[in-house]
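Asker: predicted structure and sequence below. I'll ask about it afterward.
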Amino acid sequence: MSIAPYLRTIGRGKDGARPLDREAARTLMALILDGRVSDLELGGFALAMRIKGESADELAGFIDATMAHMLSLPAPSAEQGPAVLLPSYNGARKLPNLTPLLAMLLARAGVPVLVHGVLDDPGRITSAAIFTALGLPPVGDASAVAQRWSDGQPAFMALEALNRPLAGLLAIRRVLGLRNSGHTVAKLLPAVPGALRVVNHTHPEYAVSLTQFLGDSRADAVLMRGTEGEPVADARRQPRLQVHLKGERRPDLDVAPQEGVLIDVPDLPPSIDATSTAALIGLMLEGDRPVPTPILMQVETLLAIRSRMTPDH
């Protein structure tokens, strides 16, 4: 089936393009994930959506289609409480990638944590590589995730294991040189039932559509500006943490961003490779190096939100 009718709607540039409704978006993404479009059409879709940007309804439809291909992961036990999901799809280029530190601090506090993302990304240091250096290599199935949680450790799962067709959509970035809607969908995946999602964006305009999506989908989530696209607070400056409980905005639980000139800059090592970052995280966990205050605040905020979450019925 040709997706030309959809491309005519979304492919008329930033000002001329129109958004798809939820059902049309679901159908389009289903065709893509089922491998029923040509490479030329796939490239057209990726570029058109990159220029136009996704609406909240389009994101909802894309996720509807994506969930049909998801590996089924059970919710943690009632005693363990809600899981926290950390989507790790960017990696580090200039700063140490401290997403694994955030995950391990949460796990130390008794939280089941699932980090999902890519295994490798040329020119970037992935969370997968750092977890491996920490002795926690990626897991491949639901039982391994449950075992990590039982052991009090976070679990990292590659998107290839969690949702192979979606991983294929992300992979076309290496051909086109640009990210596409698949990356946004991956960061929104409700991969574990009843989980608290940390949703990060890299550009301010995404905050508008993501806020609407989280409200419409009644999500429990924290929305924030990512650190080089990672779901961890910037070690140098407190970002805004925007809280949603069952989709409702909760400004009373938000964390305000740090404004003005930085007075105190944390001492971060110049080496950001996986081995060096794992060593730094080890020192922080042992108390031999201070954990950056913004990351401690992020942990505290996520714990406070979990205590207010109500189970899905």
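Answerer: In hand now; what should we look at?
Asker: hey, let's count contacts and neighbours off CA atoms from now on
Answerer: Noted.
Asker: what sits against residue 272?
Answerer: Counting by CA atoms under 8 Å, 6 or more residues apart in numbering, residue 272 touches 92, 93, 94, 95, 96, 97, 125.
Asker: 10 Å - rerun?
Answerer: The contact partners of residue 272, by CA atoms under 10 Å, 6 or more residues apart in numbering, come to 92, 93, 94, 95, 96, 97, 98, 124, 125, 278, 280.
Asker: please pick the buried ones from those residues.
Answerer: Buried members of the contacts of residue 272, scored by 16 or more other CA atoms under 10 Å, are 92, 95, 96, 97, 98, 124, 125, 278, 280.
Asker: now tabulate these in TSV and tack on distance to residue 5 and secondary structure.
Answerer: Formatted as TSV, the buried ones among the contacts of residue 272 follow (distance: CA to CA, whole Å; DSSP: H, G, I helix; E, B strand; the rest coil):
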residue	distance to residue 5	secondary structure
92	38	strand
95	43	coil
96	44	coil
97	41	coil
98	43	coil
124	37	coil
125	39	strand
278	49	helix
280	51	helix
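Asker: dropping in the other structure now:
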Amino acid sequence: MSAGPLEPSATATPHPVVTEPHSWSSLTSALIRGEDLAAADADWAMDRVLTGEATPVQLAGFLVALRSKGETAAEVAALVTNMLKHAVRVDIDESVGPTVDTCGTGGDRSHSVNISTMSAVVVAAAGAPVVKHGNRAASSESGSADVLEALGVAIDLGADDVAQCLVEAGIAFCFAPIFHPEMSNAAVARRELGIATVFNVLGPLANPARPAAQVVGCADLRMAPVMAHALLERGTRAIVVRGEDGLDEFSINAPTRVWDATGSGVEEFLIDAVDLGIVRAAPDALRGHDAAFNAGVARAVISGERSAALDPVRDSVLLNAAAALVVHDVARGVAMVGSLSERMAAALPRAREAIDSGAAGALLERWITVSSRLAGR
């Protein structure tokens, strides 16, 4: 079978109690006792972080205690809400309609090419407006910002220009440091801790354009369902995915675990790309390198080039693009007929046509031209 329900993710947590009066010691102590944070607690903490009032030691203690207890969906949703309160907002023209984002947490150590970035171009070329949120590489050689910059896309647009780029090109990019400048106040603690914390999952959930739909890859098996429930709580039509081989995206080389938050709850499934007609590839078939190398692969795949080396990348891009098209359909009110796997199978020809017709290649060139003009280059 192509997809089957697994045990539902647990959502019940101890009822959080607001910690009063607020202080770093009171919040950290509560976390050490295994108590969940109330929304007001998370709001207080993130306010202090983003305004620079928290010292690196205070923040590090809080992050480690929260990680040790285990972050809940409600805590993550509250932290994201506060991040967006502090962010530079992108107001999308109503004529654009519902938008979609494709992104991942990173950290899967696969050093793969930029699948979600290529998928974003294909999705936009298939008619779904994409507003992508991303950053430079943290744990790999090339993040979404790095590869887009290498392709010639102007990544440093402000809010108004991002909105205009979306209108003109059908796709736009929000460079995280521009829209979340206060996140720099957490940089020292995060860098010196050197471990995964809740901040690793907040970025993909805090797109300043507030897309109606998202496909989010999460390499951390424990955090993936938490992210799905947080997206559901925030009202975003989304799926969170993790390949059983550890990839933070739909995998072509193993079944992919999916947390589907496009309905009234979160459902968990396994979907195997083989059941969608996609063949397995060599383990290193998706391996990338630096931004220049990954940009070359991206341009070749998006323009429709075929070869033994490129075809596994193309298959991965098509698979992930199909997922984004399905989620976008839900956001724009298309009736959900069939399983997620069946709907992805139906969306694959749309993604394939976007490449083979030349639409994806043309959209990439338009994006480069429009973004460069808006950036004054």
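Answerer: Thanks, I have the structure now. Bear in mind the structure is a predicted one, so any value in this text is a computation, not a measurement.
Asker: so after superposing, what's the score?
Answerer: The pair, once superposed, lands on a TM-score of 0.83 when counted by TM-score structural alignment, normalised by the length of the first structure; 303 aligned residues with a CA RMSD of 3.1 Å.
Asker: quick revisit: farthest-separated two in the buried ones among the contacts of residue 272 of the first structure?
Answerer: Across those, the longest distance by CA to CA is 17.5 Å; it joins 124 and 280.
Asker: closest one of the buried ones among the contacts of residue 272 of the first structure to residue 294 of the first structure?
Answerer: residue 98 (11.5 Å).
Asker: what sits against the residue at minimal distance from the centre of the second structure?
Answerer: When CA atoms, centre = their mean is applied to the second structure, the residue found nearest the centroid is residue 103 (2.7 Å). Residues near residue 103 of the second structure by CA under 10 Å, 6+ apart: 114-117, 119-120, 132-134, 144, 203-205, 207, 214-218, 240, 248-249.
Asker: among those residues, which lie within helices?
Answerer: Counting by DSSP state H, the contacts of residue 103 of the second structure place 115, 116, 117, 119, 120, 144, 203, 204, 205 in helices.
Asker: could you identify which of those residues has the most neighbours?
Answerer: residue 205 (30 neighbours; other CA atoms under 10 Å).
Asker: excluding chain neighbours, what is closest to the alignment partner in the first structure of that one?
Answerer: Aligning on TM-score structural alignment places residue 205 of the second structure opposite residue 188 in the first structure. Of all residues not flanking residue 188 of the first structure in the chain, residue 199 sits nearest, at 6.4 Å (CA to CA, 6 or more residues apart in numbering).
Asker: contacts only, for the aligned partner of the one you found in the second structure.
Answerer: When the second structure is aligned by TM-score structural alignment, residue 199 of the first structure is paired with residue 216. Contact analysis of residue 216 of the second structure by CA under 10 Å, 6+ apart lists 101-105, 116, 201, 204-205, 224, 227-228, 231, 238-242, 248-250, 258-259, 324.
Asker: how does it look with 6 Å?
Answerer: 103, 104, 240 (CA atoms under 6 Å, 6 or more residues apart in numbering).
Asker: mean shift between the one helix or strand the first one maps to and the first structure?
Answerer: What it means is residue 103 of the second structure. Residue 103 of the second structure belongs to strand 100-104 when assigned by DSSP states H and E. When the first structure is overlaid, strand 100-104 of the second structure sits 2.9 Å from its aligned residues on average, using mean CA distance after the TM-score superposition for the first structure.
Asker: gap between that strand and the chain center?
Answerer: Relative to the centre of its chain, strand 100-104 of the second structure is centred 4 Å away, using CA atoms, centre = their mean, to the nearest Å.
Asker: same check, this time on stretch 31-38 of the second structure
Answerer: Worked out by CA atoms, centre = their mean, stretch 31-38 of the second structure lies 27 Å from the chain centre.
Asker: what about that stretch, how long is it end to end?
Answerer: 11 Å (CA to CA, to the nearest Å).
Asker: cool, stretch 215-223 of the first structure as well?
Answerer: Stretch 215-223 of the first structure: ends 11 Å apart by CA to CA.
Asker: what span of the second structure is it aligned with?
Answerer: So stretch 215-223 of the first structure is aligned with residues 232-240, judged by TM-score structural alignment.
Asker: what are the buried residues along that stretch?
Answerer: Quick answer for stretch 232-240 of the second structure (16+ other CA under 10 Å): 232, 233, 236, 237, 238, 239, 240.
Asker: which of those residues lies closest to residue 177 of the second structure?
Answerer: Of those, the one sitting nearest to residue 177 of the second structure (CA to CA) turns out to be residue 236, at 22.7 Å.
Asker: the closest one and residue 214 touch, don't they?
Answerer: No: counting by CA atoms under 6 Å, residue 236 of the second structure stays clear of residue 214, with 7.2 Å between them.
Asker: quick check: which element contains the closest residue to residue 290 of the first structure other than its chain neighbours?
Answerer: Leaving aside its sequence neighbours, residue 290 of the first structure sits nearest to residue 284 (CA to CA, 6+ apart; 5.7 Å). Using DSSP H and E, residue 284 of the first structure sits within helix 274-286.
Asker: give me the mean deviation of that helix from the second structure.
Answerer: Averaged out, helix 274-286 of the first structure is 1.2 Å away (mean CA distance after the TM-score superposition for the first structure).
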